[in-house]
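A.B. asks: Sequence first, predicted coordinates after that:
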Amino acid sequence: MKILDRYILKSFLITFTSVFVILFFIFILQTVWLFISELAGKNLDFITIVKFLIFSMPRLIPLVLPLSILLASIMTFGSFAENYEFAAMKSSGISLQRAMQSLMIFIFGLSIVSFFFANNVIPKAEYKFVNLRKEILQTKPAMAIAEGQFNTIGNSNIKVDKKSGDNGELLEGVTMHVKSNLGTGNKTVIKSKRGVLKSDENSNILKLDLLDGYYYEDITPKKYEEQNRVPFAKAFFQKYTINIDLTNLNKSEDNGEIVNTNSMLSISELSYTIDSLQNSYKKDVVFFSDNISQGIEFTLKPKEIANPKEFKSTDEILNIFPINEQARILEFAKNSLSSTDFSIQTNKDDLFNKKKNINKHWIALHEKFVIAFSCLLMFFIGAPLGAIIRKGGLGLPIVFAVLIFITFHFANTFGKKVAQEDGMPAFLGTWLSSIILTPLALVLTYRATNDIGVMVNFDWITAPFQKLYKRFFDNNSTDEENNDNTH
C-alpha cells in the first residue's frame, strides 16, 4: 500500500505543481496589467520592480491555490479512471476512499499551511506593498503623474506635456481639470507653462507649484435666462500651489487597487481592532440618540400646556396662543424638524460608514479560515468528480474546474460585497461560497465512493456537434464524388 500511496501522491504533486505554476504566472500577469500605469515609463530600477511583484504575490495565493487543487484533483483522478487504474485498484479490494487517503492527509496539511500563510505572510506582504507604493511616490513624486495623458488624482485630472529633472519633478505644459463638489462636471480649468513637484519622506502631502499660468472657472448664473451666455472668471497667476494627499492613492480596492488596513492584520490584531471599533460604534449610537432626544424636546412649556395629554390635537394647543404667537411657534417647529432631519441623515451616514468598516474587519478575519477550508472543499469536489467523469488531460477537466471555480469566486465576491454593505452577517457573507458548494462535495464523494454514476455519459454534450460535423463533411464528400463522376 505504501507503493500505491506514493504513486498516487507523486502523480497528484506533479500535476498540482504544473497547474499551480501556470496559474500563478497568469495571475502575476494580471497584477502587472492592473498596475501597469504605476510601473511603465517611471524610470524604476529592476530591484524596485522585483520588490513590487514579490510583495504583490502573496495576495494571489487565496485565488490560485484552491483552483490548482481543484484542477489537479480532477485531472489526476480522471486520468486514473480513464486508464482503468481505479478498476485495477477496486479489483484488488482497494476502495476510492482508501486510494484518496494519502492525498487527504496532504491536503489537510496544505490547508493548515495556507491558514498560517494567510494569517502571517499575507498581512506583512500587504503592509510592505502599501509602503513600497508610498515610498515610490514620495521619492519619485512624478510617478503620480504620467507624461502625455490625464491622470486622476483626488478630484482633479492632471496632464503634463513633458517632464524633466532627476526624478521628473520639473513639469512643462500643465493642464488641470478640477471637478465640482456638486457633481456637475469640470467647472475649473488651470493651465500653466511650468510646474514643480515637491515631496517630503515624512509627509503624505505631495506639493505641486504651478508657475506662469491662468485660472478659468465657469460661473452658473442665478437667473435661468442668463445661463446661455456661459460666463466665466479668468485670472492670471505667477505661482499657484496645490497639495495632493498621497493617502488617497492607497485606498480601497474595487478596481484592483490597494485595500485598507484590515488586510494587513493578523487574527489577534483583527480581534482587538474589531472590539475597539464596536465599542466606539456603540458609544456613538448612544451619544447620537441622546442628542436627538434632547434636540426634539419642545422648549416652549407655558402653564397652559403643562399636561399635553389633555389636548386631542395640535390645533387645540395652538388655539391657546395669540395669532402672531402661533406663526412663530410653527416656524420654530419647522426649523427644529429640518435641523433634526439633517442631523439624523448626517449621523446615519457616519454610523453606516463605521459599521461598514467593522464589517470589513470581520470579513478579513473569516477569510483566513475560508482559505484553509476551500483547499479541502476543492479537493473533495475535484477528486470524486474526476473519478466520475473518467476524463484526464486538459479537456473536460478544465471546463468543469472553471465552472466550479467561477461559481465559488462569484458567490464569494457577492457575499462579501453584501456583507460589507451590512446586507447580511459578515460570517454568512464570507462563508456563502463554501455553504453553496459543500453539498456538491458531499454528493460527489458519496456517489464516487459507492460507484454510483461512475459511468456517466457526456455524449449528450458532444453528440449534436458530431452529427453536424458528419453531415457537413459527408455532404461535401458526396458533392466531390458526383463532380468526379460527371467529369
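C.D. replies: Alright, I've got the coordinates.
A.B. asks: From here on, just use CA atoms for contacts and neighbour counts.
C.D. replies: OK.
A.B. asks: Determine how far the longest helix anywhere in the chain lies from the middle of the whole chain.
C.D. replies: Criterion DSSP state H: the longest helix present in the chain is helix 323-389. Mean-position distance between helix 323-389 and its chain equals 16 Å (CA atoms, centre = their mean, to the nearest Å).
A.B. asks: Then stretch 271-280?
C.D. replies: Distance, centroid of stretch 271-280 to centroid of chain: 23 Å (CA atoms, centre = their mean).
A.B. asks: quick one: buried residues of that stretch?
C.D. replies: Burial within stretch 271-280, assessed by neighbour count using 16 or more other CA atoms under 10 Å, is assigned to 273-274, 277.
A.B. asks: With stretch 88-97 instead?
C.D. replies: Buried residues in stretch 88-97, counted by 16+ other CA under 10 Å: 89, 95-96.
A.B. asks: Please apply the same query to stretch 190-203.
C.D. replies: Burial within stretch 190-203, assessed by neighbour count using 16+ other CA under 10 Å, is assigned to 190-199.
A.B. asks: can you tell me which of the buried residues of stretch 271-280 are in strands?
C.D. replies: Among these, none falls in strands (DSSP state E).
A.B. asks: Could you provide those residues in TSV, with additional columns for distance to Ile296?
C.D. replies: What follows is those, written out as TSV (distance: CA to CA, whole Å):
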residue	distance to Ile296
Thr273	35
Ile274	33
Leu277	29
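A.B. asks: for the stretch 351-487 of the chain, what spans make up the helices?
C.D. replies: Ranges of helices within the stretch 351-487 of the chain are 396-420, 426-449, 459-486, based on DSSP state H, counting those that start in this stretch.
A.B. asks: what's the spacing between the last one and its chain's center?
C.D. replies: Here helix 459-486 shows a centroid-to-chain-centroid distance of 49 Å under the convention CA atoms, centre = their mean.
A.B. asks: Tell me the helices and strands packed up against that helix.
C.D. replies: If you count contacts as 3 or more CA pairs under 8 Å, 6 or more residues apart in numbering; DSSP states H and E, helix 459-486 packs onto no helix or strand.
A.B. asks: So Phe298 belongs to a strand, correct?
C.D. replies: No: applying DSSP: H, G, I helix; E, B strand; the rest coil, one finds Phe298 to be coil, outside a strand.
A.B. asks: Tell me, how many residues neighbour Val50?
C.D. replies: Other residues within reach of Val50, judged by other CA atoms under 10 Å, total 11.
A.B. asks: Tell me the first helix or strand C-terminal of the strand or helix carrying it.
C.D. replies: Take DSSP states H and E as the rule and Val50 turns out to sit in helix 46-56. For helix 46-56, the succeeding helix or strand toward the C-terminus, using DSSP H and E, is helix 61-82.
A.B. asks: what's in contact with that next one?
C.D. replies: 11-12, 15-16, 19-20, 23-24, 27, 86-87, 371, 374-375, 378-379, 381-394, 397-398, 401, 405 (CA atoms under 8 Å, 6 or more residues apart in numbering).
A.B. asks: adding another structure so you can compare the two:
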Amino acid sequence: MQCMLNSVQKDLLKKHLGPFLFCFFTMMFILLMQFLMLHVDKLVGKGLPIMIVLELIVTNLAYMVVLAVPVAILVSTLMAFGKFSEWNELTAVRAAGINPFKLILPVLIAGTLLFAFTAYFSNLILPEANHKARSLFLDIRMQKPAFDLQESTFYQDLEGYTFLIKEIDAETDSLIDVRVFQAETDGRDRAVVSAERGWLDSPDQFTLSLFLENGSILRYLPGERRDDETVERSFFDRYRMSFDLSDLAFSRSNPDQRSRTDRTMSTEAMLAVVDSLRTERENEYRSFTENVSESDDIPIFSDVGRTLTLGETRELDTLRVYDSEFYSVNQLFNPTLQINSLNRAINAMDSYHADLDRFYTNNNWRTFKIAELLVEVHKKFSIPFACILFVLLGAPIGMLTRNGNIGVAALISSGILTLFFISIIQGEKLADRLLISPMTGMWAVNLVLLTAGVLLTLRVSTSFRLTNLWSRDQ
C-alpha cells in the first residue's frame, strides 16, 4: 500500500509540472507585454543600444517572477487535483483507506520550498534588480532623442543647431529644401544655411556629416558694437557640415551612487532604517519635552489661541493701570510693565507654536516613513506565502469541483487572485496612511485564505463539517 501511495504521489506531482510551467511562462509573457506597453514610449526614438533595452527588460523580469510563481501554483494545483478527482482516482484512493491529505502533503511540501525560494528571491535578488532597473530608467529619461529628422518639423535636439527639412525622399533618403539655423558660439558666427538638396552620412555613431548641394550661407558677422552687425551671403555648389553626436549617445551612471528606496532595499536594510527613524523620533520627542519644561517664558493659558488684551483702565495712585483677565498681569501696577509682559508672553507662545509645528511635521514624516518601510518588509513575505495558501485552497477545491479543465481552473483562479491582490493593494494603501498596521494590511487576506484552506482541507480529508460546530447532535 505504501508503494501504491508513493506512485500516486509521484503521479500527482507530474500532473502539476506541465500546468505549472505553462501557467508560469504565460504569466511572465502577459506581465512582460504589459511592461512593454507601459514603457514603450520611453524606449523608442532615443537611439538606445539593444543591449541596454534587453538589460532593462531582464531587470524588470524579477518582480514578474515573484507574481507569476504563486499564480502558477494555484492554477496547476486546481488542474492536477481536479483531473485526479475527475478520473475517479480519488475515489479509488479513499476506497483503499488512504487519507486524501497524504496526497496533498507532497504538493504542500513543494509549495513550501517554492515559498522559501520566492521569499529569498524577493528579499535579496528583487531589490538589487529593482535598483538597477530604476537607475537605468533614470539614465534613459535623461537621454536625448536620436537624430531623427521629420518633414516640415523643426529638429532642435542637437545643441547649437536647428534643422528644417521640407521633404524627405523615402527611396533615396535625399533631403529636399534644407534649412540649417546655426546658433552663435565662441568660435562660430550665427548663420543660416540653405540648400536645394542634401543627404546624411555617418561614418560612426558619434559623427554625422550633412552634404548639401546648390545653396547659400547667410552669416551674421558681429562688429565692435551690437548695431554694427554685418550680414554676409555666399553661394556654393557643394558644401559639407559635420556634427558631433556624442551628446546624443547613451551614458550610464553607476547605480551604487544613487539613493535607494523601500523597493530597492532588503529586509535587513529596511529594518535598520526603521530602527534609526524610531531612535530619531524618540530623541526629538525627548528634546522637545525637555525644552518646554525647562522654559520659563512659555505661559500656560486655558486658550492659547485667543487674542491677549489688557481690559478696562482704573486709577491707582495717579497711575492709569488696566484690569486684565490674567492674574499675574493685574499684579503689575505699571501699564508699561503690563504691556511688556503680555508681549513677551505672545512672543514666547509664537515661538512655542513654531517649535510644536516643526515637531509634529518631523514626527509625522518619520511615522509615515516607518509604516511604508514595514509594509514593504511584510510584503516581501506575504506574497510568497501565497505559494502555501494556494496549495491548501487549490487541492480541496480541485477535488470538490472534479474538473481538471484549464478553463475551469482559470475561472476559479481569477476569482481567488482578484481577491488576493486587491486585498494586498488596498491593505498597502491603508497601512501607508496609518489607518491600519502594516502587518494587518499585508497579512489579513492571508489569514482569511489560510482559514478557508484549512477548513476545505479538513472537509475533503476527514468527516469534519463546519455545520457540525452548531449541529444539535454535537
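C.D. replies: Arrived safely, thanks for sending. In this text, all values refer to a predicted model and were calculated from it rather than measured experimentally.
A.B. asks: TM value for the aligned chains?
C.D. replies: TM-score of the superposed chains, computed with TM-score structural alignment, normalised by the length of structure 2, equals 0.64; 345 aligned residues with a CA RMSD of 3.5 Å.
A.B. asks: circling back to that earlier point, average offset of the longest helix of structure 1 relative to structure 2?
C.D. replies: In the superposition with structure 2, the average deviation recorded for helix 323-389 of structure 1 is 2.4 Å (mean CA distance after the TM-score superposition for structure 1).
A.B. asks: name the helices or strands packed onto that helix?
C.D. replies: Helix 323-389 of structure 1 is packed against helix 61-82, helix 101-116, helix 267-295, helix 396-420, helix 426-449, with contacts defined by 3+ CA pairs under 8 Å, 6+ apart.
A.B. asks: So what angle separates the directions of the third one and helix 323-389?
C.D. replies: Between the axis of helix 267-295 of structure 1 and that of helix 323-389 there is an angle of 160 degrees, by axes from the mean of the first three to the mean of the last three CA atoms, to 10 degrees.
A.B. asks: Now the next helix or strand after helix 267-295 of structure 1: buried residues?
C.D. replies: Using DSSP H and E, the helix or strand that directly follows helix 267-295 of structure 1 along the chain is helix 314-319. Buried residues in helix 314-319 of structure 1, counting neighbours by 16+ other CA under 10 Å, are found at Leu318.
A.B. asks: Out of the helices and strands packed on helix 323-389 of structure 1, which is the most enclosed?
C.D. replies: A comparison of these by mean neighbour count, using mean count of other CA atoms under 10 Å, puts helix 61-82 on top with a mean of 26.
A.B. asks: So Thr112 of structure 2 is in contact with Leu389, correct?
C.D. replies: No: using CA atoms under 8 Å, Thr112 of structure 2 is not in contact with Leu389; the gap is 9.5 Å.
A.B. asks: how about the strands of the stretch 151-300 of structure 2, start to end?
C.D. replies: Using DSSP state E, counting those that start in this stretch, the strands found in the stretch 151-300 of structure 2 span residues 161-168, 175-182, 190-204, 207-221, 230-244.
A.B. asks: Please name every helix or strand in contact with the second one.
C.D. replies: Packing partners of strand 175-182 of structure 2 (3+ CA pairs under 8 Å, 6+ apart): strand 161-168, strand 190-204.
A.B. asks: a markdown table for these, including mean neighbour count and distance to Asp297 of structure 2?
C.D. replies: Formatted as a markdown table, these follow (neighbours: other CA atoms under 10 Å; distance: least, CA to CA, whole Å):
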| stretch | mean neighbour count | distance to Asp297 of structure 2 |
| --- | --- | --- |
| strand 161-168 | 18 | 65 |
| strand 190-204 | 17 | 68 |
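A.B. asks: need the contact list for the counterpart of Ile8 of structure 1 in structure 2.
C.D. replies: Using TM-score structural alignment as the criterion, the counterpart of Ile8 of structure 1 in structure 2 is Leu12. By CA under 8 Å, 6+ apart, Leu12 of structure 2 lies in contact with 80-81, 84, 103.
A.B. asks: tell me which of those residues is nearest to Ser194 of structure 2?
C.D. replies: Checking the contacts of Leu12 of structure 2 against Ser194 of structure 2 by CA to CA gives Ala80 as the nearest, at 72.7 Å.
A.B. asks: residue in structure 1 matching that closest one?
C.D. replies: By TM-score structural alignment, Ala80 of structure 2 lines up with Thr76.
A.B. asks: Check which residues of the host helix or strand of Leu9 of structure 1 are buried.
C.D. replies: Element membership for Leu9 of structure 1, per DSSP H and E: helix 2-34. By 16+ other CA under 10 Å, the buried positions in helix 2-34 of structure 1 come out as 5, 8-9, 11-13, 15-16, 19-20, 23-24, 27-28, 31-32.
A.B. asks: That helix against structure 2, how far on average?
C.D. replies: When structure 2 is overlaid, helix 2-34 of structure 1 sits 1.4 Å from its aligned residues on average, using mean CA distance after the TM-score superposition for structure 1.
A.B. asks: and the next element down the chain from that helix?
C.D. replies: helix 36-39.
A.B. asks: In structure 2, which residue range corresponds to that following helix?
C.D. replies: With TM-score structural alignment applied, helix 36-39 of structure 1 matches the range 40-43 in structure 2.
A.B. asks: Same check on stretch 120-135 of structure 1?
C.D. replies: Stretch 120-135 of structure 1 maps onto residues 124-139 of structure 2, going by TM-score structural alignment.
A.B. asks: so how far is that stretch from its chain's centroid?
C.D. replies: On CA atoms, centre = their mean, the centre of stretch 124-139 of structure 2 falls 11 Å from the chain's centre.
A.B. asks: for stretch 314-333 of structure 1, same thing?
C.D. replies: Its chain's C-alpha centre and that of stretch 314-333 of structure 1 lie 55 Å apart, by CA atoms, centre = their mean.
A.B. asks: so how far is the first residue of that stretch from its last?
C.D. replies: 12 Å (CA to CA, to the nearest Å).
A.B. asks: Now that stretch: buried residues?
C.D. replies: For stretch 314-333 of structure 1, by 16+ other CA under 10 Å, it's 318, 326.
A.B. asks: Could you do stretch 348-368 of structure 1 as well?
C.D. replies: Those would be 351, 354-368, for stretch 348-368 of structure 1 by 16+ other CA under 10 Å.
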